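predicted model follows, preceded by the sequence.
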Amino acid sequence: MSYALYHTNRKLTLEPKITVNARIVVVGASNVGISFLETLVFCAHLKFTNLTLISTHGLPGKKLLGSEQRKFLASDQSYTDKDHALMSLCSWVNVVVGRMTAIDRAAKHVVVSQEDIVLYDHLILCTGQQYQVPCPTGADISQHLTTRDIPEGRKQRYTGQVPRNHFTLNDEEDCLNAQIWIRNHSITTEGNVIVYGDTIDTYTTIEMLLHLGVRGANIHLVQPPPTSNITCINNYSVEKAVESALQAAGVTIYEDALLAQWNDGEKDPDSILSASFTTLTKPFKLQCSVFFSFYEKNVDYETFKALNDACLVYDGRLVIDTNFHTNDIAIRAAGSLTKFSNRYYSNQWSHSNFSSKEVGFQLAAAMLCLFDPTLEPVIEPPADLDRLIPMYKGAKIQGGILPGSYHYLHISKPGIPTLLEVQMAQPDYGEEIITGKAKKGTYFRIHINNYKMVETITCLSKEPFPTSNYIRLFGQHEQALNNLCARFDDKMITDLYSYFTEPWCMALFHDRFIDLRKELRQVLTSKKEEESPSMEQLACQLVDEEISLNEKPKAYLKKVFEESIYKSLVERSILDYLQYNHYHLPMYAWPGII
């Protein structure tokens, strides 16, 4: 059982804190919203007394599906159920269960579920995007129409009654309702299950259905026509392994199929008994007991209507500037709900390209200057820099259990999605290190960029692995990984899974290792000798070719480092770190241990 443990003592009770009574209302319990609230709640010298969260199902992390690892939906690893329990945001945040249906900007209040009113001084919108009920095209398959025969109009929103056996899974509450419905209606023993979509969640849902006892022969994976040549996995080896697992389980796969009708064209059906689809060749029809839709994500209609009626600028998504502001100074927004204003000429970039947890943290940091007197006042950037969108560095992560009981994890740097083969064709791509085979469930791939930094990690394993440890490898230099490249080239590494369980790497996975890196960087950037530049300044001078050398820059930097005071300072910091944490890191030796 996970829970939060609070500790206080005399010193903590006497520590002064600044009380902030501003009414801060967050709409949406997305990872962005949770990260924002976490940053404010645990700000050391500020006490926020009026934080409110408006969410359809309240705070996440209720463990509604139990403690089993398999989930209907993939995860971005921002927060686990244990993280939610340890934070215990319910102790600090007022939670209003309901949906935002209106915003009164003049009166500064939000209407919840068309009746309750929540007042605000600062409104934070981070509802994200959700899977929507797909709207059938209405094509009559008895006319033997193909997808090409269907006119390409604007995408329509489904406005009818949602059938009882249709499910769009967006959170744990939705997953629980689907699981209960499946068990109560004997779907595990009979009846067809249609899974419509081509996202990572379609594969995790199919694995969950198989785990619940649904026969593979009764599951039909219907993939709509792709909108991009980039798949949700974007790795041929992993895709082939998952495809083979689906075939072995007996799951039928239909490609490039567009939903045409439910129940032969019946309007507002109470239940879906059959579903018809058009393809590029001939249409087909499937009997249906339950229909899962992962067709596309979009902003919820009620949220859109509330934003539109409040006259907030909306252009496919809610428009914001680089400081998270909407066109109302009291309303900020972040996450996949938003897009940057067209004046930045960066329509390909949005918060969806970055880590949700980091976006939430940066949103909180941008607001803390309003409440924290210890922070220096924000200086307006020059006019030319105001046209640049912010770029965050945190890793983008997705993971889950795929068909075949494959434990999957993909960690990459934030960026515009690009086909893997196109990335590898770039001259500055770097190198990749791969051990194991995807189909055998031993696949481990690391991409080292041209600066020798870990940029991408992909794992596909039959056995569970320490996800949090592998996330810490992102952004590390390969030499910090015990000269990974040299050892791999010398054929000393045959299995990366076992390689990262060796004692040498335990310090990298320690929760205080990040603090050590910051401390070492501070040492190297500070000027310790008056007549000499810092190591950082020296490196910049070499890059700018301000110093002429008769040797390689790397060798010169190494020589200067070893002859300077920096070497002893770095060694002292590392030894202090090992000695202070020796209870957790007993495998390391330091002077005086013997």
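On my side now, so go ahead. Numbering: from 1, shown residues only.

okay, CA-based contacts and neighbour counts for the rest of this
OK.

so where do the helices sit in the stretch 51-200 of the chain?
With DSSP state H, counting those that start in this stretch as the criterion, the stretch 51-200 of the chain has helices at 81-87, 172-184, 200-212.

measure the residue nearest the centre of the chain to residue 201 for me?
Residue closest to the mean C-alpha point of the chain, counted by C-alpha atoms, centre = their mean, is residue 76 at 3.6 Å. Separation of residue 76 from residue 201 (C-alpha to C-alpha, to the nearest Å) stands at 12 Å.

and if you look at residue 280?
Separation of residue 280 from residue 201 (C-alpha to C-alpha): 25 Å.

hold the first one in mind and look at this next one:
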Amino acid sequence: MWSWEAWLRNIFNLDMINTLNSKWIRLLVFDVRYVTSFLPPILQVLFSEFSTLKFVVQAIPPNIKTTNFLTNDVTRILPKGNISPQTTTTLGLLARKDFFTNYKIRRAVEEDNDDVVAIIDRSSSTLKQIYGEYYISELLRVEGTSRHIIVAEMDGYAVAVLIANEDVNYAVLNESFEVGPFHGFRTVHDDDDFYYSTELKRHSLPPDESLIELFAHDHFTPQPSLSSYSQGSSSEDIIIPNLFTSSESSSSSEDEWTLDPSLDLSTLMVRREEDTFDLFGYLRVGSQSSFLSTCLLNTDAFIPSFIVQKTISKSSSLDLRPTKEVSDALKKNIQIPNFPGQPDAFALEVLVSDTNHEAAAKILLESAFECFNNKNYCLMCCPSTEPPQNFLKDFVRVTPRNISVFPHDLFILHRSTIDSKMDVRISVEEDSPYIIEFLHQMMKPSAIFRQYVSSVQNKNSEFLTLIMTCENQIVGLAVISEHVDMDYLYAHYTLYKWIDESKHGGDTVGTLENFLIYPVFQRYCRYFLNQIHRLTDFSLLTYAVGFDDLDSNFRDRPLLNCIHYLVPVSPRRMPDFDPKFIEESCFPPNSVTETKHVFSLFVSMVRLAGLKRIEVNTRIVVIGTGDTAMGFLETLVCGSGPDLLVTFNNVTVVSPHGLPFYREISKARNIITVTRGQTAYHRILQMNLRIHVNIVHGVLGAIKRKKKAIVINELTLLPYDYLVLFCGEQYKMPSLRQKVRRKFSAFPENVFMINTDSDVIQVFNKMQKYKKFLSDKKFMGHDFLIVYGNDIRSVACLAALIEHGIPPNFLAFVEPTNCQNFSSKTPESPNLTFPDPEIAEAVDKIIVNLGVKLFKGFVLDDWNISTENRVSEVVIISKSMSVSLGCKFIFIYAEKSISNKTFEAINKAGLVFDGRLVIDSRFCTNDPFIFAAGPLTKYSRKYQADHKNHIYYNAQEVGETIGRFFREMLIPESFKSFEKSSTKRTYPDGISKFESSLPDFHKPIVISCVLPGEIHYLSIATPGKHVPVELMMTSDDYGQLLVTGDYEHLERQGYFRLHVNRMHIVDSMCCLSKEVSLNT
């Protein structure tokens, strides 16, 4: 079917039908009882879903006399020459205009006031409440205004209205959004000053003589520059947009009650707060932008290059208004381009249609450009909390700047994207000079250019280049290759959720190497992808995002700017296969056992053309990056099912160190990490959430509920629509008997408390500087490296130090089994060192045998600090004695609690705090826009369910549950039937409604780590509140305990302990092994 357009043109003389505006009926199955009535409703839905669709075509074979099923609206098309339909193939043509109401589009008159006001009032009553019932008539009465009001009329009544204004505040838009790709919504001017926010210089094309000869044809002329589409942006930042501020204009009306024509109606329609808009009232800390909705050719152009490191003094009132110097510094770091050309845009203020007349909105939108013949851009803003509208599919969302304070999202529509002739074809050698012009707008075109040259010069090339044209000008380019290891992808990724393996052979799968498109044509990404499938015969296209592809310093290609039209595929949980324990005949193939470089996988399928897709622009701010937060983010952004693709454009993560595990770690650093459930280093890299979310490096300082914003680093405000707190608990300094004698800082230099993987990296980088001295007896003297704590992480830290090369005789392990330095809740916590006393005893013996000094039952009482702000001596005490230890470094794994800053922010915000942050069954606090989960929280006392608090359950599962809840809450009602999950619950008899309504968690609590002596430990336990083993064994309902192996001689045989409860269900298991490595 490659040349069916030429077939229609040559045989049937149909020039108006093309791949963009038509679809073919391939299969039609119906009940004969409804032969004359079933098709019109189907076609109406089809035309409404695809805004560019104008024709549906049915090929009718010869000798088919009747086509009643095609309805009376079908047009029978005969080939040229009037050949009899009995002897040749004919066409049945169904046109869009025959299935929709024909509206009369005209300018509004004063008599339309009642109809128009009624239509607008059904969507928003704000204008009517402020200006009365005749504001449309008053606007029309004003002469010389730049505002246009047009209506769609049917049967003498206005059923849809559009209000557009030529007054646009270009300066505000330029400061708030990345308008470079759209040339600032102005015409081209010689004095245009377009900055790049990075220091990178434009890369030239490869100076290859063979390539120069390729394009040395005299008959080629340069392609006209699409200057209004030039340049590109790579990133999507945190969205905080607002409406257009109209320029001042005078009113010629003498009536003092006449509505001011300069008033921006759109601001009144969508404003949710009474406070005025202040451009620099909000400031933003340095952030790493999401790459999800990048829409520019140049993905390096707008990478954030500023980080605010200055802080101001604390204020009890938290009125943290930045100084003018700080504001100027922020604006200086982000270079704002200057476009002095003529204005080239108009603002869409109101677009409303009556019920059952939504199709009129698109017709009005197309007609709006006729009112502004000299303008090419239609600008519109929409609140981020509003559900997605159908007509927004034709618009392109503009990326905000890092310092943007615009409270709404900005969308644009270009004149060229309306009813233009679009085409996609395979590139040929004659396209070369035009492609050079196209690629010259990139920062790094060399790699793509080499792929293109290979595709047109070498007939056996692995690459294939396709181009998309608009009115015969190149507006998009894609490079496809055939090399795909599908066996590896099937084994390591959950492709089975999206495709049928039996239907995609080796010759039908390709790889998207590059995909570039001008930003104003972003709406045609899906069309471009569909045509790539059609022209290449690839039913499946894959795209891999490597670890370095998100780093502008290392990547050689831009991210695909169609990535949000692709489906993210989650990685599988892969087990370890050890040849020692698996027979050769049963060993899996290499595609299963081998591990290639880590990458995130995206796919495009033929069926994606009919897959429903929505974009959610709600501003979701997530505080924390622990296991609960990671489960939430994975479910939110990668939880789409095969029937609905949901893209969350505006998710922001706030964390001091960004997302976890995004740096290569050494073996020692890997040992110090205690793995819990699915949160493994390899899996997090495969998910690569940096593609989907924005990252702000900072600490939560305050929550301003009235402004719906949080204070970051005590300096800047970050607005939100929904705030989700996953702060969790951190290790804190133990309470000392005496105050520190010499206090040079709040934290001595040689005291470490490891809470994140970034802390691990910083600690071991610092340890690396002293590594050769820590093995020197003269340097160490009588000092020790002290590990203090009774958490399992403290034992893993001890093993990591030994692996790092620290002699065990220089290590001291202090295990405070007494509780005088810990809260009363600590013994109940599920993260005590070892729940099995026999395993705890075995580990103690291993530690002593290695030569480590073990102090069991001691607590930290005091320390001395030297003049260099280092702890030089540590005093530990037990019930009967006191010991002083010289200290080189000390690692503290003592009490865990909510940080003081987090508690202060929660408390001053007025959120209910009862030992922990109080939430209800839907994870909501007493503020309907603030949610929380994880160890930070507890259920309200009305549930009487302290035993169901999140601290006792699998953190990953808790995060997944709140992620599913958010998807259900934010997906519009009309799309919920396509979601694969539901949160409906029933209430069993005998259980209260409050307790039954709490979410249920079933996944086990999995803990694995490496202990001293290279002993591998694994524990799997039933979720729920921890009960000491000694107490459980005294109960008659304890069940049966199965034990194998010898924990005292692990070098001979491992130790395994299995507990089966009285219901014959496995309740817990734990094991020690010296040989097999564990991978969760």
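Done, it's in. All of these numbers come straight from a predicted model, not from anything done at the bench.

TM-score for this pair?
The TM-score (TM-score structural alignment, normalised by the length of structure 1) is 0.71; 450 aligned residues with a C-alpha RMSD of 2.7 Å.

quick one on the thing from earlier: for residue 399 of structure 1, find the nearest of the helices of the stretch 51-200 of structure 1.
helix 200-212 (8.7 Å; C-alpha to C-alpha).

average gap between the closest one and structure 2?
Compared with structure 2 after fitting, helix 200-212 of structure 1 has a mean deviation of 0.7 Å; criterion: mean C-alpha distance after the TM-score superposition for structure 1.

what range in structure 2 does that helix sit on?
Residues 792-804 of structure 2 are where helix 200-212 of structure 1 aligns, with TM-score structural alignment as the criterion.

which other residues reach the matching stretch?
667-674, 787-788, 808, 813, 831-834, 891-893, 1009-1014 (C-alpha atoms under 8 Å, 6 or more residues apart in numbering).

repeat that for stretch 362-376 of structure 1.
20, 36, 37, 39, 40, 46, 323, 324, 334, 377, 378.

in stretch 65-85 of structure 1, what's buried?
70, 71, 72, 73, 74, 75, 76, 77, 78, 82, 84, 85 (16 or more other C-alpha atoms under 10 Å).

so which two of these are the farthest from each other?
72 and 85, at 20.7 Å, using C-alpha to C-alpha across the buried residues of stretch 65-85 of structure 1.

before we move on, the earlier item: counterpart of the residue nearest to the centre of structure 1 in structure 2?
Matched by TM-score structural alignment, residue 76 of structure 1 corresponds to residue 676 in structure 2.

cool, and residue 283 of structure 1?
With TM-score structural alignment as the criterion, residue 283 of structure 1 pairs with residue 882.

please apply the same query to residue 252 of structure 1.
So, by TM-score structural alignment, residue 252 of structure 1 is matched to residue 853.

count of neighbours near that match?
Neighbour count for residue 853 of structure 2, taken as other C-alpha atoms under 10 Å: 18.

still on that earlier bit, how close does the residue nearest to the centre of structure 1 get to residue 271 of structure 1?
33 Å.

could you do residue 132 of structure 1 as well?
For residue 132 of structure 1, the distance to residue 271 of structure 1 - C-alpha to C-alpha - is 17 Å.

neighbour count for those two, which is higher?
Neighbour totals were compared for residue 132 of structure 1 and residue 271, and residue 132 leads with 21 against 18 (other C-alpha under 10 Å).

wait, the more buried one sits on residue 297?
Yes: using C-alpha atoms under 8 Å, residue 132 of structure 1 is in contact with residue 297, at 6.1 Å.

how are the helices of the stretch 351-500 of structure 1 distributed by residue range?
Counting by DSSP H, counting those that start in this stretch, the helices of the stretch 351-500 of structure 1 are 356-368, 420-424, 467-473, 484-489, 496-499.

for the stretch 351-500 of structure 2, that is, sorry about that
Taking DSSP H, counting those that start in this stretch as the criterion, the stretch 351-500 of structure 2 carries its helices at 359-371, 432-439, 446-457, 486-492.

around residue 59 of structure 1, how many other residues sit close by?
Count around residue 59 of structure 1 with other C-alpha under 10 Å applied: 21.

surely it and residue 96 touch.
No: the criterion here is C-alpha under 8 Å, and residue 59 of structure 1 misses it with residue 96 at 9.5 Å.

can I get the buried residues of stretch 65-85 of structure 1 in a markdown table with distance to residue 186 of structure 1?
As requested, the buried residues of stretch 65-85 of structure 1 are exported to a markdown table (distance: C-alpha to C-alpha, whole Å):
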| residue | distance to residue 186 of structure 1 |
| --- | --- |
| 70 | 20 |
| 71 | 20 |
| 72 | 18 |
| 73 | 22 |
| 74 | 25 |
| 75 | 28 |
| 76 | 32 |
| 77 | 33 |
| 78 | 35 |
| 82 | 32 |
| 84 | 33 |
| 85 | 34 |
